[in-house]
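**Q** Sequence and predicted structure, then a few things I'm wondering about:
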Amino acid sequence: MAEARPPRVAYLCMEYGLDERLPLYAGGLGILAGDLLKAAHDVGFPMVGVGILWRQGYVEQQIDAGGRVVDAYPRHDAIKEYLEEAGVEVTVAIRGRPVRVKVWRLPEDQPAGSPPHAPLLLLDTNVPANADRWITGQLYGWFAEERVAQEMVLGIGGVRALQALGLEPEIYHFNEGHAVLAGIELIRQGMETGMTFEQAWQAARRRIVFTTHTPVKEGNEEHPLALLEYMGAFNGLNRRQMIRIGGDPFHMTVAALRLSRAANGVSELHGRTARQMWADVTGAPPIQAITNGVHVPTWQDPRIARAYAAGDDLWPVHQALKRELLAWVKCRTGVQLAEDHLLLGFTRRAAPYKRATLIFQEPERIGPYLESGRIQILFSGKAHPLDDRGKEIVETLVGMARRFPKSVVFVPDYDMEVARMVTRGADVWLNNPRRPLEACGTSGMKAAINGVLNFSVLDGWWPEAFREGENGWQIGDGYEGPGADAHDAGSLYETLLGDILPAYEQDRSRWTQMMRQSIADVMERFSAERVLDRYDQEMYGAARG
């Protein structure tokens, strides 16, 4: 039997991390979206991405002389050199007045030097005729009205842009709940053809799938109905109908579940967590688990790939990558780390649950190793502009770098370049979130495919990949109760000082074998191509059925 043609999928996401030259992303959600578009191109899968052309990006963060975080919001007009005009504009009514939305297309081979990707449409309200040019200014706008307006552009504007271009997708894939208003637009259009509300809802559901990423209810977005009505987000529906879909207040994840034929969490553990979180949502599909993956050609250094494929010794290649990282760190920070001492990498969004400072919890245990330089730690991270606690974490890390100037480094303004350098050049990838709050954690996959060994809490993807003594190490035993921080810190010190450090300093053969096993265990099983195949078989096919 001939294989069924894959559906044409419109992938709607608020952010896309394709290249550091394109400031269209904040963190992991965008990197995942970018990797999926690249995988779609590699295998010829008919997918088109829909996002927003952010004029100011997310935020740039530097550290001042006093060790404080300083936010900046430069205009990124140069991004347009990579774009083509799609030749269409659509209109979305926001706060009772028409907002013109210009559509741009990012060609598949742009920016040059980055792996090609499936087509990406970017929506832009920075049009001279608009009074509301600010809507597509800053990714994840600060205020409720701004956020709702952005979600109206993505959802309502995204559907209309696709239709204006003659790209009528079979499947709409909502990557997080930001795109929910696309479902409202599909219902409105169905009702305009004479369908009842219920008929239009069911017709929309057959075309929508949803991926949820946030394993804490409080972190899932909701809006007062009065705000949505004022902004125009009801979009032809009435209050009762909106409550039927998203409740009161209107919960974006609940709405996405009720609008979708199929839904998934992003790791086996997160799938279980999400099913428990949303068990009381009526009309929701079963939440399955499709673990995220990474685009291997983007994140794996080709020298490691060649050495691995040829069966060559990985150590000389790793040391070359480490030297490149250390030279880059010196250029960025002025600090020269030692090539022959153990280097831990910890680079990710600055959020309290990620516990960036856990390794410093018992200074009497870790301090001597940092003083001597036997253990070195490279940090980078970025806090949301309104997250004072996140900024405090960054400032604490900067303080530790000043306390241990030869062994602890903080690289400011975390972005894709930082992630790429550290996941290729560190010796160990440190990951110690408070379980089960790390939905997946794809940065560890990027490290693993470069032979950088994971040392992680059994959270997110790591329980699926970890093999004790073969491809990395675990922190703790999955304990989630009171005192988990102290419990995990004790395990961290015991394993780091009692096994990892001696192995690095005294047993090169074991270390390099673990590096090879890490690559073997992760490179195919946790690839973006594998994720796309599972989406097609388990999500898009379900929506077609």
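**A** Alright, I've got the coordinates.

**Q** Please count neighbours and contacts with C-alpha atoms only from this point.
**A** Will do.

**Q** Which helix runs longest in this structure?
**A** The longest helix of the chain (DSSP state H) is helix 315-333.

**Q** can you list contacts of that one?
**A** Under the contact criterion CA atoms under 8 Å, 6 or more residues apart in numbering, helix 315-333 has outside partners 303-304, 307, 335-339, 409-411, 421-422, 424-427, 451, 512.

**Q** Now a ChimeraX select for only the buried ones of the residues you listed.
**A** Only the buried entries of the contacts of helix 315-333 go into this ChimeraX selection, using 16 or more other CA atoms under 10 Å:
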select :304,307,335,336,337,338,409,410,411,421,422,424,425,426,427,451,512
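
**Q** Which ones among the contacts of helix 315-333 map onto helices?
**A** 303-304, 307, 421-422, 424-425, 512.

**Q** and these as TSV, adding distance to Leu120?
**A** Shown next, in TSV, are these (distance: CA to CA, whole Å):
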residue	distance to Leu120
Arg303	30
Ile304	30
Ala307	34
Met421	26
Val422	28
Arg424	28
Gly425	31
Thr512	40
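
**Q** Now flag whichever of these is closest to His251.
**A** Val422 (37.1 Å; CA to CA).

**Q** show me the contacts for the residue nearest to the closest one when sequence neighbours are not counted.
**A** Nearest residue to Val422, sequence neighbours excluded (CA to CA, 6 or more residues apart in numbering): Gly345, at 6.3 Å. By CA under 8 Å, 6+ apart, the contact set of Gly345 is 377-379, 422-423, 426-430.

**Q** cutoff 10 Å now
**A** By CA atoms under 10 Å, 6 or more residues apart in numbering, the contact set of Gly345 is 376-380, 409, 419, 422-431, 447, 452, 454.

**Q** How much space separates it from Lys322?
**A** Look at Gly345 and Lys322: by CA to CA, to the nearest Å, they are 11 Å apart.

**Q** do the same with Thr273
**A** 37 Å.

**Q** Give me the more crowded residue out of these two.
**A** Lys322 (23 against 20; other CA atoms under 10 Å).

**Q** The residue nearest to Val422: helix or strand, and which one exactly?
**A** Using DSSP states H and E, Gly345 sits within strand 342-347.

**Q** and here's the other structure:
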Amino acid sequence: MDRAEVFGYIPDGKYKTSVAYFSMEFAIDQALKTYAGGLGFLAGSHLRSAFEMKQNLVGIGILWKYGYYDQVRNGTNHMACAFIEKDYSFLTNTGIIFTVTVHNAPVHVKAYLLKPEVFGCAPVFLLSTDIPENDYLSQTITHRLYDPNESTRIAQNIVLGIGGAMLLDILGLTPDVYHMNEGHSVAPNFYLYDKFKNLAEIKKRVVFTTHTPEMAGNEAHSFDLLQEMSFFYHLRTAEVKALLNIDGDNFNYTLTALKFARKANAVSQMHGRVARQMWAGNTGVCEIIAITNAQNPRYWMDAEISQAIADGQSEHLVLRKKELKRALFKVVADQCGKLFREDVLTIVWARRFAGYKRADLLMYDWPGFLNLVNNPDYPVQIIWAGKPYPEDDGAIALFNQIINRTAALPNCAVLTGYELQLSAMLKQGADVWLNNPRMYHEASGTSGMTAAMNGAVNLTIPDGWVPEFARNAENCFLITPASDEFSVMEKDKLENKALLEILNHHVLPMYYERQSDWITIVRSAFSDIMPAFGSDRLACQYYNDLYN
């Protein structure tokens, strides 16, 4: 794959293996709205490190006309979803238009290029069907990331997978490895099968990253609908079932990707064990290793915080943290009309709003929560932020319920607009980064990594990546999980009790009474995060353990 002639990106000679990285999301910069959450944050950091090391890699994604959605407020101060057309002058129009077959009809696809020098990432081709050559229905395929219509989502998968593989051929690029980042991009395998007519030849070229530790979260559709949508390229349903030794009426994206790939990876050591157990009963599944997620420190980390920790300058560290808190608190004041104080311990809960992440766990015992936020001896400030899926009425209701319940509390705020920029400000302004999902539901999670890069202390359930990092009361504070013998409701009750206990008796007294001990934890967290959970390690591990 000769990149120099195509887009002026010359890889380092030590990265001989060429890679095409397929992903529905890329969170590369605040200005480019091609992401929803953690999957995109991972892809963005990966491509930034790939660029910095000049790895032989190119991204394949979709140019979403309306992004995911813009999170705004309605007239009652509740969250609302706005779909606003995006325009990007910094993308390069390649002039390439080609057709893919969707629902037995041609759909025209236009390719744009995000050049490496724009945001400092490996080159990314972004595909769009929103062009005059298409009818309106075909144009809408690339309008909304994770469109709620099932047929539209399948069409998106076809454009990404088959369209992306076709584009590489049009460009004359023949990657050694096709990397599917999550099951959305499983479709190129059918294009490759049409080319090679041999499953073994595909396996030589395909690797896969799985991100979902629950069976229900792995996307599946009926064979009949997929056949009707032209998902299998030139294959028929019976041929697909025979090729992959699949029975039943439904086609599972993840299972299929595991059968096409020569090797796959889960995104934490714990997730690796879960994933191997999940898919163990299926024939033809490839080896699943673990490559723990990571984030790019040069993008996320505040330089002054980093320098103060490196130099052992505790006073500078404290002063810089207060500066960053003041910047965040301007956003709080602007959105919520509440004035936070830089000398008060600030707890942040911020990530995708989904039921299992339990944004409201801190409130489970309401009198206990009020005691926490009204404690005159150890004052606290709490901020929530995050984006629910726009059709997840339960998560949106929870978001708005937290707004309602905290409206009268001057030290509690709920922020909208949770994207890269706000995410960075929250991590820089947090003293405590709260992470309390239900155990075994978080494949990895990465927000706590970037929080620790910015002088915040994790208060967390030991799920996902956390067991690979955590040393309780040394580099973080761990919430003891309730036994699996209890019901979900009882677990929430017990873990809320454990959370309040840690805050009231350990976190708050240390922050206010033993600042040197607090700074020791901040420093320990920073040194344990870097470089183990920086994306340079991740990018190298992908090359060494998955690509080569």
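**A** Nice, thanks for sending it over. Quantities reported herein were computed from a predicted structural model and do not represent experimental measurements.

**Q** Would you report the TM-score computed for these chains?
**A** The TM-score (TM-score structural alignment, normalised by the length of structure 1) is 0.94; 525 aligned residues with a CA RMSD of 1.5 Å.

**Q** returning to that earlier point: can you tell me what the residue nearest to Val422 of structure 1 aligns to in structure 2?
**A** Under the alignment by TM-score structural alignment, Gly345 of structure 1 pairs with Val348 in structure 2.

**Q** in structure 1, what residues pair with stretch 43-55 of structure 2?
**A** Using TM-score structural alignment, the partner range for stretch 43-55 of structure 2 is residues 33-45.

**Q** Could you tell me how far the matching stretch lies from the centre of the chain?
**A** 15 Å (CA atoms, centre = their mean, to the nearest Å).

**Q** residues of that stretch that come out buried?
**A** Buried residues in stretch 33-45 of structure 1, counting neighbours by 16+ other CA under 10 Å, are found at 33-42, 45.

**Q** if we can go back for a sec, next step: the contacts of Gly345 of structure 1 restricted to strands.
**A** Of the contacts of Gly345 of structure 1, the ones assigned to strands by DSSP state E are 376-380, 409, 428-431, 454.

**Q** any idea which of the residues you listed has the most stuff around it?
**A** When neighbours are taken as other CA under 10 Å, the top entry among those is Trp429 (31 neighbours).

**Q** Show the contacting residues for the aligned partner of that residue in structure 2.
**A** Correspondence of Trp429 of structure 1 to structure 2, assessed by TM-score structural alignment: Trp433. Contact analysis of Trp433 of structure 2 by CA under 10 Å, 6+ apart lists 346-350, 426-427, 447-452, 455-460, 476.

**Q** Need the nearest residue in space to Trp433 of structure 2, chain neighbours excluded.
**A** Using CA to CA, 6+ apart, the closest residue to Trp433 of structure 2 is Asn458 (4.8 Å).

**Q** Tell me the residue in structure 1 aligned with the one you found.
**A** In structure 1, Asn458 of structure 2 lands on Asn454 (TM-score structural alignment).

**Q** Could you report the separation of its match from Lys446 of structure 1?
**A** If you go by CA to CA, the gap between Asn454 of structure 1 and Lys446 of structure 1 works out to 10 Å.

**Q** for Arg516 of structure 1, same thing?
**A** Look at Arg516 of structure 1 and Lys446 of structure 1: by CA to CA, they are 14 Å apart.

**Q** Which one's more surrounded, these two?
**A** Lys446 (30 against 25).

**Q** Could you pull up the residues touching that one?
**A** Counting by CA under 10 Å, 6+ apart, Lys446 of structure 1 has contacts 293-296, 298-301, 419-420, 422-424, 429, 452, 519, 522-523, 526-527.

**Q** Please apply the same query to Pro412 of structure 1.
**A** By CA under 10 Å, 6+ apart, the contact list for Pro412 of structure 1 reads 60-63, 69, 332-333, 379-382, 394, 398, 418.

**Q** same thing with Thr460 of structure 2?
**A** Per CA under 10 Å, 6+ apart, neighbours of Thr460 of structure 2: 432-437, 448, 466, 470, 472, 476-481, 499.

**Q** mind redoing it with 6 Å?
**A** 434-436, 478-479 (CA atoms under 6 Å, 6 or more residues apart in numbering).

**Q** okay if I get those as JSON lines plus distance to Asn250 of structure 2?
**A** Output for the contacts of Thr460 of structure 2, formatted as JSON lines (distance: CA to CA, whole Å):
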{"residue": "Leu434", "distance to Asn250 of structure 2": "38"}
{"residue": "Asn435", "distance to Asn250 of structure 2": "35"}
{"residue": "Asn436", "distance to Asn250 of structure 2": "33"}
{"residue": "Leu478", "distance to Asn250 of structure 2": "40"}
{"residue": "Ile479", "distance to Asn250 of structure 2": "39"}
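
**Q** Looking at those residues, which one is closest to Leu167 of structure 2?
**A** Among those, and counting by CA to CA, the member closest to Leu167 of structure 2 is Asn435, at 40.4 Å.

**Q** now the residue lying closest to the closest one once chain neighbours are set aside: how far from Leu372 of structure 2?
**A** What sits nearest to Asn435 of structure 2 in space, not counting adjacent residues and going by CA to CA, 6+ apart, is Thr460, at 4.6 Å. Thr460 of structure 2 sits 18 Å away from Leu372 of structure 2, going by CA to CA.

**Q** do the same with Phe7 of structure 2
**A** 56 Å.

**Q** These two: which is more packed in?
**A** Comparing Phe7 of structure 2 with Leu372 by other CA under 10 Å, the one with more neighbours is Leu372, at 19 against 14.

**Q** quick one: what helix or strand has the aligned partner of the more buried one in structure 1 in it?
**A** Aligned against structure 1 by TM-score structural alignment, Leu372 of structure 2 finds its counterpart in Tyr369. Element membership of Tyr369 of structure 1 [criterion: DSSP H and E] is helix 363-372.
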